[in-house]
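>>> below is the structure, and that's it, no one-letter string:
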């Protein structure tokens, strides 16, 4: 499959350049390059016609003054552009900013989650990804969510499945419903397979037998392996396994230690992913950092680079376009100082040098991009005010944090004062129509109050040591604007603006990273015990993670859907 098919004229020129009958647009003269097909570092001429590689080999062809001739230093080496096979491009950064950051690190393509776009934009999400494709230098393909927000909209689902920028369904979080015989879900999954699309699973801690049933349904890959044994389980059942290194699951070093040198692990069916990391993690630990970790763990250089190039290209059926340095492929590749340093010095994207000496050659007009983003993601929250009397809890079950994102229920005595590790937590409907109130344990005892429009459901989370504190922080958020606002016991305050739909920043990755890094530091100074507080806020309303969550239907147990407390409607007269 080709991402960007050639026009007839481009096709004719490509063949003519490959035969030396027409001068190339770019000539990398006698360059060292990694041949991922043979596993060798080779040296030869690389000729580019338009946006594709026309020739790789020893022969010198005629050129003209219009040919750009590049002579790299002897130590430098050309490698295929990296591929991020599993991305969530709306994690406080926005999809455009995500692409800028990825391209700078040599990832020429990411395969992205469309769930946030569906929730924020509905039917307009398709026009957004089309416009993004036109204005961004980074290539973005998409997977289509089919088991959550599009559950009842077969027409919209079919529209996404037919779109040329969509190459996968997923990530499949509601697989347990399929195994229990959910007919509607089975029919939707069958639609995806009939459209000849890949489907990716979300299978943390799932048994061999259940993965077997999921594999029979046509799920082709999973990124939730927690250890080497999990990887082996997936490989045995014919799935590809993406090894993850993210801010909340930095499992990669331990997984690599378990599989390095073991012949049972067929590395041709393994990929690397950062799985939508926090911004401050993204800047340091994307694909180049993962490749380096692989080599440090004992994988050969060619094995490590294949995990981020040829393997994901092959899995997605994109190896006619990406994954290697060869004729006919897109001219999307990286120039490194050496194979031991995967962070690129130069990045060519579709025949154009986008990064040179680690500097952006054609920076975007930030004001124009921000205006475009704001046209799609205006503020959507209806500002509401609360008084303490409106915050009424029901029941005596609260939420206890096990780690950044996993929770469990705990019991408290209603009406008793808060314990040292407890805070009140309120979920306020984005339209201001209802609240859901209980307690949270193990969050951060030094946080007097916190408000966040950054949540999986799009509603506003309010956490505080008193009902009055919750009301006050909400009022201040209304005045400052959407985002995360935290007040600490020492009197300090911190505000992270998220003006794009209340969930994304309009700033660049460095700005977002700095803000989130400071937020994480302040939270840990005030009692937060885990890695990434932003993900805790995000996933308190997520439906696919154990064990107890908040949503419009109430405080409920994920495993069986049992509702422990219902929302309280607000008097909005």
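Received it, and whenever you're ready, just let me know what you need. Given the structure is predicted, the values throughout are model-derived calculations rather than measurements.
>>> contacts, neighbours, all on C-alpha from now
Will do.
>>> for this structure, which helix is longest?
The single longest helix within the chain, with elements called by DSSP state H, is helix 509-525.
>>> list the contacts of residue 452.
If you count contacts by CA atoms under 8 Å, 6 or more residues apart in numbering, residue 452 has them with 460-462, 482-485, 537.
>>> and which of the residues you listed is nearest to residue 144?
Each of the contacts of residue 452 was scored against residue 144 by CA to CA, and residue 537 proved nearest at 24.4 Å.
>>> that closest one touches residue 462, doesn't it?
No. Between residue 537 and residue 462 there is no contact, the gap being 9.8 Å when judged by CA atoms under 8 Å.
>>> who's more crowded, those two?
In terms of neighbours (other CA atoms under 10 Å), residue 462 is the more surrounded of residue 537 and residue 462; the figures are 26 against 23.
>>> ok, residue 347 touching residue 359?
No. With contacts defined as CA under 8 Å, residue 347 does not count as touching residue 359, sitting 9.7 Å away.
>>> ok, back up a step: and the longest helix of the chain, what's buried?
Within helix 509-525, the residues that qualify as buried are 509, 512-513, 515-517, 519-520, 522-524, counting by 16 or more other CA atoms under 10 Å.
>>> and that helix, how far from the chain's centre?
Distance, stretch centre to chain centre, for helix 509-525: 19 Å (CA atoms, centre = their mean, to the nearest Å).
>>> list the helices and strands that helix packs on?
Helix 509-525 makes packing contacts with helix 95-104, helix 279-282, strand 493-497, helix 533-539 when contacts are defined by 3 or more CA pairs under 8 Å, 6 or more residues apart in numbering; DSSP states H and E.
>>> put this next to the first one:
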């Protein structure tokens, strides 16, 4: 996986924008959902390789292929900010056929069960899928391996040194969910994991079930960046007040979106620091109701403005992981992750583009994602 721009990529993107080379794809006649400016306007999107070259409606660049989008909304690919592959009981390849047609192009995965059993080799085995996938798999490096030291024999250990090394991988974007006991009981090993992670300018995911007051302040002071365990609006607001972002979860057993979004709207809370995740969502429910697009659609149905809901699934998430220069918006130089939809209030993608390639149409992958 080539996540960051190289010299060659930058040069080719610039020269293509100057008309020196033809683009690979032009998405003509779209209603561009610009999550930076907050506008929706008619334009064209020019793509070279896996990057967006231009969104200028007046640009007249050449392209090998032109796709007339007939005024459909062009929306950035959706980001699931916290999930576990193990819950789906599918391989990364098999999961593609379920989530990608719903518009999810980035999955941020804490592989904690795999890590607890198979350790680093298990993580490496999962990453072998990356180059075959029609979506981006990023790793929240498991912080608790084993989860309950001394009480289990799961087979693997990721100590502070091992976590620090794995955190250097390009695919590693954060330290995975860290429960409060590791901080409130001042366990040095976990504080070392936090310190090494933030020194690399990566973030720490939280798991602060029920914590409020001074305990929450202490927890946040260690450097924890977010929490996906909010079930009440009081918990959501408490986390925002201490500088933690909230991952609004809608999974299978934990369905928190309605209560949280209703509270956000009632109290007129700013939505800039809200993101969406599934955490644990079973495949049959994804097939029936959707993936992150379900979170977006349900939030809109509850009264959230479409731009706010879309931002929670795109640019807010990318900014949180400090990757908004790479994806999360349809803007020049970013990865060309685009979904096309006819209705902005009920987003059911007709076409999904990942890194410049059409990977799903009308609810199905364009090509089967084969196992290695």
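Arrived safely. Here the structure is a predicted model, which is why all the values come from computation and not from measurement.
>>> after superposition, what's the TM-score here?
The TM-score (TM-score structural alignment, normalised by the length of structure 2) is 0.92; 361 aligned residues with a CA RMSD of 1.8 Å.
>>> residue 347 and residue 359 of structure 1: which has the busier surroundings?
residue 347 (33 against 13).
>>> so what does that one match up with in structure 2?
Residue correspondence, TM-score structural alignment: residue 347 of structure 1 in this structure matches residue 352 in structure 2.
>>> give me the element its match is part of.
Residue 352 of structure 2 belongs to strand 351-354 when elements are defined using DSSP states H and E.
>>> what's the following helix or strand past that strand in contact with?
Sequence-wise, the next helix or strand downstream of strand 351-354 of structure 2 (DSSP H and E) is strand 357-361. Contacts of strand 357-361 of structure 2 from elsewhere in the structure, counted by CA under 8 Å, 6+ apart, are 50, 100-101, 134, 349-353, 365-367.
>>> circling back to that earlier point, ok, which pair from the contacts of residue 452 of structure 1 is furthest apart?
Counting by CA to CA, the most remote pair of these is 482 and 537, 14.1 Å apart.
>>> how close does the counterpart of residue 366 of structure 2 in structure 1 sit to residue 330 of structure 1?
Residue 366 of structure 2 maps onto residue 361 of structure 1 when the alignment is built from TM-score structural alignment. Distance check for residue 361 of structure 1 against residue 330 of structure 1: by CA to CA, to the nearest Å, it reads 19 Å.
>>> what's the answer for residue 147 of structure 1, then?
When distances are taken as CA to CA, residue 147 of structure 1 and residue 330 of structure 1 turn out to be 33 Å apart.
>>> cool, residue 281 of structure 1 as well?
Separation of residue 281 of structure 1 from residue 330 of structure 1 (CA to CA) stands at 29 Å.
>>> hang on, the earlier thing: wait, what's in contact with the closest residue in space to the match of residue 347 of structure 1 that isn't next to it in sequence?
Nearest residue to residue 352 of structure 2, sequence neighbours excluded (CA to CA, 6 or more residues apart in numbering): residue 339, at 4.4 Å. In this structure, residue 339 of structure 2 makes contact with 73-77, 103, 349-353, judged by CA under 8 Å, 6+ apart.
>>> can you tell me what residue 339 of structure 2 aligns to in structure 1?
Taking TM-score structural alignment as the criterion, the aligned counterpart of residue 339 of structure 2 in structure 1 is residue 334.
>>> likewise residue 132 of structure 2?
Pairing criterion TM-score structural alignment: the partner of residue 132 of structure 2 within structure 1 is identified as residue 135.
>>> quick one, what contacts that match?
Applying CA under 8 Å, 6+ apart, no residues contact residue 135 of structure 1.
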